[in-house]
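[1] quick one, structure for this:
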Amino acid sequence: MYFAALLARTEDGWEASDTELDDVETLSDLADLAREAAADGADDTVLVLVEQEDAWFGVVRVDGEEDPRVFVSNAAVAARSSYGAMLTDELLGHDQDDEEDDLDTLDLDGTEDGYEDETAEAAEPAQAAGADGAADVLDGPDADDPPSDGAVPAGPLGESAILADLGVSERRLLALDGDALVTIADALGAAEVLEAVR
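    Okay, the predicted model is just below:
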């Protein structure tokens, strides 16, 4: 089961509202939903908090008309669910057509049985290319950089400093587990308003 909520920053603090993701198919849809929740104008910061049964959580941050910023706590686990796959595909730069094909095979409330096999198949061309020459030899990527071969990494993916200016440091965000959204909301001073919509 999913839980998703919007936290919109206002002059008086944070306002929370629960949200349904049934009509959300892309990150752009999610960003539009967040902008609609902005209480005082288009430049407000809005956070979309998503979690699936403590298996993974995601944060999407929308600041006005800027491109949304995304963090996913465990990309490999999130990619096995429909909304998690939407976020990880965006971060990994997967083709939209491929994304739609993948979503067709995913259970909205669970995972797809053949996921591991598909991941292995996707990794084979990258391994073969690396064996043929030095073109795929990489310098060590930054922590926030997605793998260049498009493979879904086990662990965090996206902008780990997404909430640093709001009181949740990069280190703290990476260490969160379990009731992560509660911890985030508490650090933001929004625990009560989030609890009201849970």
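
[2] all contacts plus neighbour counts: C-alpha atoms, from now on.
    Will do.

[3] quick one: the helices in the chain, in order.
    In chain order, the chain shows helices spanning 27-37, 75-78, 82-92, 96-104, 115-132, 170-175, 180-188, 191-197, with DSSP state H as the criterion.

[4] with Val60 as the reference, name the closest of these.
    With distances scored as Cα to Cα, the stretch of the helices of the chain nearest to Val60 is helix 27-37 (8.0 Å).

[5] ok now the closest one, how far from the chain's centre?
    Between the centre of helix 27-37 and the centre of its chain there are 14 Å (Cα atoms, centre = their mean, to the nearest Å).

[6] sorry, back to before: tabulate the helices of the chain (CSV), appending distance to Phe57.
    Conversion of the helices of the chain to CSV gives the following (distance: least, Cα to Cα, whole Å):
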stretch, distance to Phe57
helix 27-37, 15
helix 75-78, 8
helix 82-92, 8
helix 96-104, 18
helix 115-132, 19
helix 170-175, 11
helix 180-188, 7
helix 191-197, 15
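
[7] I'd like the structure of this one too, to check against the first:
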Amino acid sequence: MYFAALLARTEDGWEASDTELDDVETLADLADLARQASPEDDIVLVLIEQEDAWFGVVRVDGEEDPRIYVSDAAAAARSSYGEILLTDELLGREPDDGADLDSLDLDGTEDGEPAASDDDDDEEEASSDEAIAHGPLGDAEILDDLGVSQKELRILDAEDALSAIAEALGASEVLETVR
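    Next up is the predicted model:
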């Protein structure tokens, strides 16, 4: 089960809103959604968790590039919401430009290449999971100036991380209203 919320810092404190990520396909979409939550260029945090598996924090400061922290990259990689956060840049790999459509047959294989069997798909999926290490990934200093040090962030348990972050920010009550 997933939970996602936006926390926007305003002059009056933190405001929380429950958010649906069904229409979010990219990190840019997520950043745009966060910017809509704050008419000013205030800090907006997108908090995402998959129960007992991983959590992620995306910080959007005005028009700056979003900053990302994921508690367990390998677990997040197996999640549709996690895949949004695990950009090529964050993973330290070259952007995937996609396949060259001219060299593909109609079945999606390259010219002269046999179609992959289901076993090959399973092996490919397993090797892509292995390429992403278990453990935290991203900007561990994402909340330092808000009262959550990188050490505190890294030791948070996925089960209660968002509540602990909200408590440290003084936003636990507003987060619980949307939970």
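
[8] with distance to Val152 of structure 1 and mean neighbour count as added columns, please give the helices of structure 1 in CSV.
    Shown next, in CSV, are the helices of structure 1 (distance: least, Cα to Cα, whole Å; neighbours: other Cα atoms under 10 Å):
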stretch, distance to Val152 of structure 1, mean neighbour count
helix 27-37, 18, 19
helix 75-78, 6, 24
helix 82-92, 8, 23
helix 96-104, 13, 14
helix 115-132, 8, 12
helix 170-175, 17, 15
helix 180-188, 22, 18
helix 191-197, 30, 15
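
[9] tell me how far the aligned partner of Phe71 of structure 1 in structure 2 lies from Ile165 of structure 2.
    In structure 2, the residue paired with Phe71 of structure 1 according to TM-score structural alignment is Tyr69. Shown here: Tyr69 of structure 2 relative to Ile165 of structure 2, a distance of 13 Å by Cα to Cα, to the nearest Å.

[10] what does Ser71 of structure 2 give?
    Using Cα to Cα, Ser71 of structure 2 is found at 13 Å from Ile165 of structure 2.

[11] need the residue closest to the centroid of structure 2.
    Leu85 (3.0 Å; Cα atoms, centre = their mean).

[12] for Ser38 of structure 2, give me its contacts.
    The contact partners of Ser38 of structure 2, by Cα atoms under 8 Å, 6 or more residues apart in numbering, come to 8-10, 44.

[13] quick one on the thing from earlier: report how many residues lie close to the match of Phe71 of structure 1.
    Number of residues near Tyr69 of structure 2 (other Cα atoms under 10 Å) recorded here: 25.

[14] now swap in Gly13 of structure 2 and tell me
    When counting by other Cα under 10 Å, one arrives at 12 neighbours for Gly13 of structure 2.

[15] residues touching the closest residue to it other than its chain neighbours, list them.
    Sequence neighbours aside, Ala171 is the residue nearest to Gly13 of structure 2 in space, at 8.0 Å (criterion: Cα to Cα, 6 or more residues apart in numbering). When the contact criterion is Cα under 8 Å, 6+ apart, the partners of Ala171 of structure 2 are 13-15.
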